[in-house]
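J.: Sharing a sequence plus its predicted fold:
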Amino acid sequence: MTGRAHTLLLFGATGDLSRRMLLPSLCALHAEKLVPEDLRIVGTARSEMNDAQFRNFARDALEKFLPAERRGGMADFLNRLSYQQLDVTAPEGYAELAKKAGPGEDLAIFLSTAPSLFKPTIEGLASAGLAGAKDGKGARISLEKPLGSDLASSAAINDAVATAFPENRIFRIDHYLGKETVQNLLALRFANLFFEPLWRSQYIDHVQITVAETVGLESRVDFYDDAGALRDMVQNHMLQLLALVAMEPPGSFDANAVRDEKVKVLRALRPVSADEIVTGQYRGGASAGQIVPGYDEELGRDSDTETFVALKAHVDNWRWRGVPFYLRTGKRLARRVTEIIVQFRQVPHSIFPGAKMKPNRLVIGIQPEENISLTLMAKVPGIDQQGMVLRSVPLDIAMPDAFSGKFKRIAYERLLLDLIEGDQTLFVRRDEVEAQWQWIDAIRETWAREGITPKPYAAGSWGPSAAIALAERDGVSWHE
């Protein structure tokens, strides 16, 4: 934990992320009086605007993307905003930005720009005195993904940032870590005694993690065709979810203690063999009741980029020996859902003759619904001549809005607040990022060596049939 910031500097302030997520999140935090009363928010981008025009821009974004009941004190929030035009590649512009932002000692910087602009931006900030001192005092910086396209490019970005900011002032964002149910996973595991003794290979059969989207390329055409599903989703979001499921109990809820345990999991991941991974690319089909084109039709050219990945991972340590982790993600799938399934083992012996026993299953829903459910075997009410009849029933939390509160928060609310407060617990450390890339790079090397190319699947399906076979040859069915 570092000190509280009193100025927040937003790079890319007129971009799509700012409109949809950052400005609405900050306004919501303001409405709940969670940010310092004297917090100033300075936006910067290439667009030519003055303060009044930026405030009008922000007002339009809030009215479109933030529910009316969460806009309390919007006029006061808009008064926090100011703007300074800047071309980040022009060093001479940073002096004016420094005048607008003020001293770097209590400054938090949110960098939402293309990775190719990170290096000139860092150099400009340092030259204008906005980076603070190298001894750990001074400004902190938050970086949006993508942080590279492989281990080498990621290391180059991290090296560039490290020239001006020490590690305890670098906040790497994975917005999934800001989601309520992802944080609830930590509470579920480490605040409830009855789960921890069972959270190991003796009692867990397998784990599934699914991140399924119904959308196609939308506005991310060039980025996505360069990245693909493996680098866009598995390298960051899905590996972070896996690490939270598999990590050992940290000594405390401290940023380094939590991240120390996550990186141990990432370093324990076994290399994936060619028969443990399936890639796919969607073709035309029906999605959400509409006929949609295939990936190459949307792209306007042929491409071998994967829009679907399913793989079987293993964490080679004592706790998880022999437990497969099945990961699946893709675009134009049958349903939009992000969830974690923890499948427990079957009871060793059934005392109920003829009963169709089903193992207990923990379902952690992350989106679109945030919920946690545990299936149990229970007696069917009534009297039966054949004895006791059992069925699997879900044990749900009965409280309404138990996991999302009275309203569904934007994941960036938690992360922006922690950036302002200086808490790195829900941000990703450099060694985590590099461990993730090392594992992903090995998968891509296997693809190249084995000549693995994406298999076609129809839009609106659950991906290539080979993905079903990947799990079913182990006696496992994907949770759908």
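T.: In hand now; what should we look at?
J.: Could you use CA atoms for every contact and neighbour count after this?
T.: OK.
J.: Could you report the separation of the closest residue to Asn50 other than its chain neighbours from Lys64?
T.: If the residues on either side of it in the chain are set aside, Asn50 comes closest to Tyr83, at 6.1 Å by CA to CA, 6 or more residues apart in numbering. According to CA to CA, to the nearest Å, Tyr83 stands 21 Å off from Lys64.
J.: Check Ser201 too.
T.: With distances taken as CA to CA, Ser201 is found 47 Å from Lys64.
J.: Pick out whichever of these two has more residues nearby.
T.: Ser201 (17 against 13; other CA atoms under 10 Å).
J.: Would you quantify the distance from Met233 to Leu10?
T.: 25 Å.
J.: Is the residue nearest to Asn50 located within a helix, as I assumed?
T.: No: the assignment for Tyr83 is strand, going by DSSP: H, G, I helix; E, B strand; the rest coil, so no helix is present there.
J.: count of residues packed around it?
T.: Other residues within reach of Tyr83 by the criterion other CA under 10 Å amount to 24.
J.: where do the strands sit along the stretch 351-480 of the chain?
T.: With DSSP state E, counting those that start in this stretch, the ranges of strands along the stretch 351-480 of the chain come out as 361-367, 371-379, 390-396, 455-458.
J.: out of the ones you listed, nearest to Ser127?
T.: strand 361-367 (42.0 Å; CA to CA).
J.: Report the angle between that closest one and strand 390-396.
T.: Orientation of strand 361-367 against strand 390-396 (axes from the mean of the first three to the mean of the last three CA atoms, to 10 degrees) gives an angle of 40 degrees.
J.: Buried residues of strand 361-367, list them for me.
T.: Of the residues in strand 361-367, Arg361, Leu362, Val363, Ile364, Gly365, Ile366 count as buried by neighbour count, 16 or more other CA atoms under 10 Å.
J.: Same check on stretch 160-170?
T.: Judged by neighbour count (16+ other CA under 10 Å), stretch 160-170 contains these buried residues: Ala160, Val161, Ala164, Phe165, Pro166, Glu167, Asn168, Arg169, Ile170.
J.: circling back to that earlier point, take the strands of the stretch 351-480 of the chain and write them to CSV, including distance to Gly178.
T.: Formatted as CSV, the entries for the strands of the stretch 351-480 of the chain read as follows, by distance: least, CA to CA, whole Å:
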stretch, distance to Gly178
strand 361-367, 11
strand 371-379, 15
strand 390-396, 23
strand 455-458, 32
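J.: Comparison target, given below:
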Amino acid sequence: MAEASASEWVNPLYDPGDRRLPRIAGPCALVFFGVSGDLSRKKLLPAVYDLANRGLLPPGFGLVGVARRDYTDAQFAEIVRQDVQAHARTPFREESWKQLVTGIRFVWGDFDDAATFDRLHQTLDELDANEGTNGNHAFYLSVPPKMFEVVVDQLENHGMVDQTKGWKRVVIEKPFGHDLASAKDLYRIVSKAFPPESVFRIDHYLGKETVQNLLALRFANQIFEPFWNNNYVSHVQITMAEDIGIAGRAGYYDGIGAARDVIQNHLLQLMALTAMEEPNSFEPRQLRMEKQKVLAAASTLSDLDLYSARGQYAKGWQGGVEVPGYLQEKGIPADSHTETFAAIRVDIGSRRWAGVPFYLRTAKRMPRRVTEIALMFKRAPHLPFANTETQDLGTNALVLRIQPDEGISMHFGAKVPATGMEIRQVTMDFAYVGSFTESSPEAYERLILDVLLGDPPLFPQQEEVELSWQLLDPVLQHWAEQGAPEPYAAGTWGPQNATDMLARDGFTWRRP
């Protein structure tokens, strides 16, 4: 991996069969419901512009925003321009913008108002006729889960899901329900209007280049496979830590919590990719089958008092600034039991991973922002050194950094120069930014392009969603019976019960 060159890197936005050929979407319109929200303005709209700027969108392309704001098309286009200039990853180019802006439209109204969808239908008909979008429409539901059924029913009632007049696809943002029963209800709601191959569940972590590189690390290199098992790995830690609080999202976050928001989707997907067997190919069905095997074999321990942990951040110091606790955040009830720290132990009943615990944790108000997968290795069975010679020797580890500073590092012992035999922990590091001249595309670029192309490999399917909820539901039910989460000071690495959880197995959390 360290020897890879920029010329060997395959841009995921290009055709894997011929890296010189870009994967250009065909004529289509992309409709964003909830387009005035932060996700749309900071991520989705800039990602669409970046695709256009890279030449990956067709001339026949429409971008339609739907929200309650009473904008004209021109006013909405100016908002999109401002968001693009503020958040796009590629430089702003007038020629790219002029091509994109011709297809930008806005539809105002409430989602439960039939007139809103009459206007949307008229707008899509106009784009089909004047911009050549050919009846191909993708509907991106960047809305609260409670609105999914409303929007889907309106689309169906207004004749906008007819697959005989061009393809129709729907995109759903996580969380995919709030438990197993609601996930099944959501699937029932969506599947009555869209066939399974037209439903795309967005997990933006699966679009990150370093997550994709996990598959390359494992299956393109012979050197890692021999120790990727319980003969050498003592345990695995998968961490997503954020240094921010709820950032004004009280209405969304309270009642959802860290486990539903992150563990059920992001972290269990990372675990499945880490633990899966080699697929016969990266054809979607093969990749999905191997991930499902892992999730089906996974279980939490029955004693959840000992092998799960949750917390809620209290006031503290972050970056030299005093910050409020969760219960002091605007819009949070004073008696809220929503967790902002969640950790669970998962065991995988397979020959490769029997006896290797996987520890998954996520939290807000941590000392730093980091997402990583760390394979922690067993100690050497015999160390022919005095204790004083190895006191600075830590645990061997292979760490995949998902964000920020994407890369891979190995931690091992080496002799300190000019000493007798003193062993110290050292790090061998690979960083994407230092090895490749071309920057990785933003995750939403990759995923939106895949939606427009109808390419499903990176999207979790219903079976994976249900298996994940089967794993997490007992934990959530147990926590609901336990009262308030344990507080931890903002800017620290979490509550004491999380430290105790690993200590019972003789381990400690990594400090990224």
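T.: Thanks, I have it. Small disclaimer: the values here were computed from a predicted structure and weren't measured.
J.: quick revisit: deepest-packed of the strands of the stretch 351-480 of structure 1, please.
T.: Comparing the strands of the stretch 351-480 of structure 1 on average neighbours per residue, with mean count of other CA atoms under 10 Å, the densest one is strand 455-458 at a mean of 21.
J.: what range in structure 2 does that one sit on?
T.: The counterpart of strand 455-458 of structure 1 in structure 2, counting by TM-score structural alignment, spans residues 486-489.
J.: That stretch vs structure 1, mean deviation?
T.: Between stretch 486-489 of structure 2 and the aligned residues of structure 1, the post-superposition mean distance stands at 1.0 Å (mean CA distance after the TM-score superposition for structure 1).
J.: The buried residues of stretch 160-170 of structure 1: which two are farthest apart?
T.: Between any two of these (CA to CA), the greatest distance is 15.2 Å, for Ala160 and Asn168.
J.: Need the counterpart of Val151 of structure 2 in structure 1.
T.: The equivalent of Val151 of structure 2 in structure 1 is Thr121 (alignment by TM-score structural alignment).
J.: so who does that match touch?
T.: Neighbouring residues of Thr121 of structure 1 by CA atoms under 8 Å, 6 or more residues apart in numbering: Val88, Thr89.
J.: same check, this time on the one 3 residues further on
T.: Under the criterion of CA under 8 Å, 6+ apart, the contact list for Gly124 of structure 1 reads Val88, Pro91, Tyr94.
J.: what do you get for His266 of structure 2?
T.: Asp203, Tyr205, Leu206.
J.: okay if I get the residues you listed as CSV plus neighbour count, distance to Ala181 of structure 2 and secondary structure?
T.: Formatted as CSV, the contacts of His266 of structure 2 follow (neighbours: other CA atoms under 10 Å; distance: CA to CA, whole Å; DSSP: H, G, I helix; E, B strand; the rest coil):
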residue, neighbour count, distance to Ala181 of structure 2, secondary structure
Asp203, 23, 20, coil
Tyr205, 22, 24, helix
Leu206, 23, 24, helix
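J.: which non-adjacent residue is nearest Arg283 of structure 1?
T.: In space, Arg283 of structure 1 comes closest to Gly294 once its chain neighbours are excluded; the distance is 3.8 Å by CA to CA, 6+ apart.
J.: Measure how buried whatever residue of structure 2 lines up with that neighbour is and give me the count.
T.: When structure 2 is aligned by TM-score structural alignment, Gly294 of structure 1 is paired with Gly325. Other residues near Gly325 of structure 2 come to 18 when the count uses other CA under 10 Å.
J.: give the contact list for the residue most central in space within structure 1.
T.: When CA atoms, centre = their mean is applied to structure 1, the residue found nearest the centroid is Tyr176 (2.7 Å). Residues counted as contacts of Tyr176 of structure 1 (CA under 8 Å, 6+ apart) are Val182, His237, Ala411.
J.: which of those lies closest to Val265 of structure 1?
T.: The closest of the contacts of Tyr176 of structure 1, once distances to Val265 of structure 1 are taken by CA to CA, is His237, at 14.6 Å.
J.: any idea which element the counterpart of Gln82 of structure 2 in structure 1 lies in?
T.: Superposed on structure 1 with TM-score structural alignment, Gln82 of structure 2 falls opposite Asp60. Mapping Asp60 of structure 1 onto the secondary structure by DSSP states H and E places it in helix 51-65.
J.: List the contacts of the longest helix seen in structure 2.
T.: If each helix of structure 2 is counted by residues according to DSSP state H, the longest one is helix 462-480. By CA under 8 Å, 6+ apart, the list of residues contacting helix 462-480 of structure 2 from outside reads 176, 179-180, 183-184, 187, 264-265, 268, 291-292, 295-296, 298-300, 304, 308.
J.: out of the residues you listed, which are buried?
T.: Counted by 16+ other CA under 10 Å, the contacts of helix 462-480 of structure 2 give 176, 179-180, 183, 187, 264-265, 268, 291-292, 295-296, 298-300, 304, 308 as buried.
J.: Those in helices, which ones?
T.: Among those, the residues falling in helices (DSSP H) are Leu180, Ala183, Tyr187, Leu268, Lys291, Gln292, Leu295, Ala296, Leu304.
J.: ok so, going back, pipe the contacts of Gly124 of structure 1 into TSV and attach secondary structure and neighbour count per row.
T.: Compiled in TSV, the contacts of Gly124 of structure 1 are given as follows (DSSP: H, G, I helix; E, B strand; the rest coil; neighbours: other CA atoms under 10 Å):
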residue	secondary structure	neighbour count
Val88	coil	23
Pro91	helix	16
Tyr94	helix	25
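J.: so who does the counterpart of Ser299 of structure 2 in structure 1 touch?
T.: With TM-score structural alignment as the matching criterion, the partner of Ser299 of structure 2 in structure 1 is Arg270. Contacts of Arg270 of structure 1 were listed using CA under 8 Å, 6+ apart, and they are Ala313, His314, Val315, Asp316.
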